[in-house]
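# When you get a sec, could you give me coordinates for this:
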Amino acid sequence: MEAKLTYAFKQAAGLGIIAGMRSFSAPAVISHVYSRHPSKNLGYTPLQFIQSITTSKVFKVLAAAELVGDKLPYAPNRTSPGGLAGRFLSGALCGATVYKASNRNLFIGGLIGGTSAIASAFGCMLLRTGLGKRTGIPDPVIGVIEDIIVITAGTALAKDL
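The predicted structure follows:
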């Protein structure tokens, strides 16, 4: 039983980290997986919508738009109050979903995912700005590197869900 709890924790934290980097990418990952491989533990719960093919498509479109929008000069700061709230909610949704799918307490999963998203938002912002200052690499290029990390990590997590 403990191995399953550790597994759910890793999934919730990992998805939260992704949500902190790109808020729509983590829900795109879990909605893709659960829309194709539904969990009976999510049925008849408020999280059941995540298992819909339509939800999966919507999150994928939003994630793709975010990948482009992040590179624009007028993109909002990820650590602004609105940005943090969105990232927390995204991480919380993902954490709650994987915890509930594992027949665990969705509130604990939501807290893990949301907290990981906030930590990731600040950590990745500091890494991104620091890397830009130290190397002179333009911010949009660093953003593309961050996108590659998000997509790679999301793909790896999707295989383990």
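
# Going by C-alpha atoms from here, please, whenever you check contacts or count neighbours.
Will do.

# Now for the chain: which helix has the highest residue count?
In the chain, with assignment by DSSP state H, the single longest helix is helix 106-135.

# Past that helix, which element shows up next along the chain?
Next along the chain after helix 106-135, taking DSSP states H and E as the criterion, comes helix 139-160.

# Show me what that following helix is packed against.
Judged by 3 or more CA pairs under 8 Å, 6 or more residues apart in numbering; DSSP states H and E, helix 139-160 is in contact with helix 2-21, helix 25-36, helix 106-135.

# and the angle for it with helix 25-36?
30 degrees (axes from the mean of the first three to the mean of the last three CA atoms, to 10 degrees).

# Would you mind listing the buried residues in helix 139-160?
Asp139, Ile142, Gly143, Glu146, Asp147, Val150, Ile151, Ala153, Gly154, Leu157, Ala158 (16 or more other CA atoms under 10 Å).

# who's in contact with the residue in the chain sticking out farthest from the centre?
Residue farthest from the centre of the chain, counting by CA atoms, centre = their mean, is Gly136 at 28.1 Å. By CA atoms under 8 Å, 6 or more residues apart in numbering, the contact list for Gly136 is empty.

# Look up how far Gly143 lies from it.
Using CA to CA, to the nearest Å, one gets 13 Å for the distance from Gly136 to Gly143.

# Following up with a second sequence; could you model it the same way so I can compare the two?
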Amino acid sequence: MKKNLSSAQRPARFWPVLGFATLAGMRSLSAPAFLSHYLVRQPVAGLAGSPLRFLRKPATATALKVLAASEMVADKLPNMPDRIAPPVLLGRLLTGALVGAAWYKSRHGCALTGGLLGGVVAVGATFISYALRTGISARSGVPVALVGVGEDALVLAGGAALLSGPRPVPGQWRPL
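Below is the predicted model:
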């Protein structure tokens, strides 16, 4: 007989993916940076043997943090393409899929399900955050780059909230 997921296990997979994927839609590299930081400090057995286990490595977390900080700076440059431009949108879709797959897999779920959810949410968050950023700028007269600083603050606060979220079940702890 197949064991059903308890109602407590499903949200522990679903809602954090929505959060991480939303971050991917706003700042593509912040989502994997926050997730990798979390996985280094809260290792889980679900990624053991998985190709996604690279996210548990301290060097990966450090590199992703540097890249995420660089993205926040580069985002303010006038020559940067819009986040809804196809190549940029593809990057956000892929990082959303990555964090979704890794989170689901870390919770002994289906990486494909998590990847699909993360990718779809990241694309939606990309268009919503783009509309909000440009709309706020147009209505208030505040430069788009300055609105982007506020968006950065929101991404950092959201990432910090996700890091303080669900902890692995004690039986799932696995040292690096």
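
# what TM-score do we get after superposing?
For this chain pair, the superposition-based TM-score is 0.97 by TM-score structural alignment, normalised by the length of the first structure; 161 aligned residues with a CA RMSD of 0.8 Å.

# before we move on, the earlier item: what about the helices and strands packed on helix 139-160 of the first structure, which gets the closest to Val98 of the first structure?
helix 2-21 (6.3 Å; CA to CA).

# which residues of the second structure does that closest one align to?
Counting by TM-score structural alignment, helix 2-21 of the first structure pairs with residues 7-26 of the second structure.

# Buried residues of the matching stretch, list them for me.
For stretch 7-26 of the second structure, by 16+ other CA under 10 Å, it's 12-14, 16-26.

# Put together JSON lines for these, with distance to Lys65 of the second structure on each row.
As requested, those are arranged in JSON lines below (distance: CA to CA, whole Å):
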{"residue": "Ala12", "distance to Lys65 of the second structure": "24"}
{"residue": "Arg13", "distance to Lys65 of the second structure": "23"}
{"residue": "Phe14", "distance to Lys65 of the second structure": "24"}
{"residue": "Pro16", "distance to Lys65 of the second structure": "19"}
{"residue": "Val17", "distance to Lys65 of the second structure": "19"}
{"residue": "Leu18", "distance to Lys65 of the second structure": "20"}
{"residue": "Gly19", "distance to Lys65 of the second structure": "18"}
{"residue": "Phe20", "distance to Lys65 of the second structure": "15"}
{"residue": "Ala21", "distance to Lys65 of the second structure": "16"}
{"residue": "Thr22", "distance to Lys65 of the second structure": "17"}
{"residue": "Leu23", "distance to Lys65 of the second structure": "14"}
{"residue": "Ala24", "distance to Lys65 of the second structure": "13"}
{"residue": "Gly25", "distance to Lys65 of the second structure": "17"}
{"residue": "Met26", "distance to Lys65 of the second structure": "15"}
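
# biggest separation within those residues, which pair?
Within the buried residues of stretch 7-26 of the second structure, two members stand farthest from each other by CA to CA: Ala12 and Met26, at 22.2 Å.

# quick revisit: which other helices and strands does the longest helix of the first structure contact?
Helix 106-135 of the first structure sits against helix 2-21, helix 81-101, helix 139-160, with contacts defined as 3+ CA pairs under 8 Å, 6+ apart.

# Let me know how buried the aligned residue in the second structure for Arg134 of the first structure is, in neighbour terms.
Superposed on the second structure with TM-score structural alignment, Arg134 of the first structure falls opposite Arg139. Neighbours of Arg139 of the second structure under the rule other CA atoms under 10 Å: 8.

# so who does the equivalent of Leu55 of the second structure over in the first structure touch?
Correspondence of Leu55 of the second structure to the first structure, assessed by TM-score structural alignment: Ile50. Contacts for Ile50 of the first structure (CA under 8 Å, 6+ apart) come out as Ile30, Ser31, Tyr34, Ser35, Ser56.

# and if we set it to 7 Å?
Shown in contact with Ile50 of the first structure (CA atoms under 7 Å, 6 or more residues apart in numbering): Ser31, Tyr34, Ser35.

# Same check on Arg78 of the first structure?
Going by CA under 7 Å, 6+ apart, Arg78 of the first structure touches Leu84, Ala121.

# Aligned counterpart of it in the second structure, please.
Aligned partner of Arg78 of the first structure by TM-score structural alignment: Arg83.
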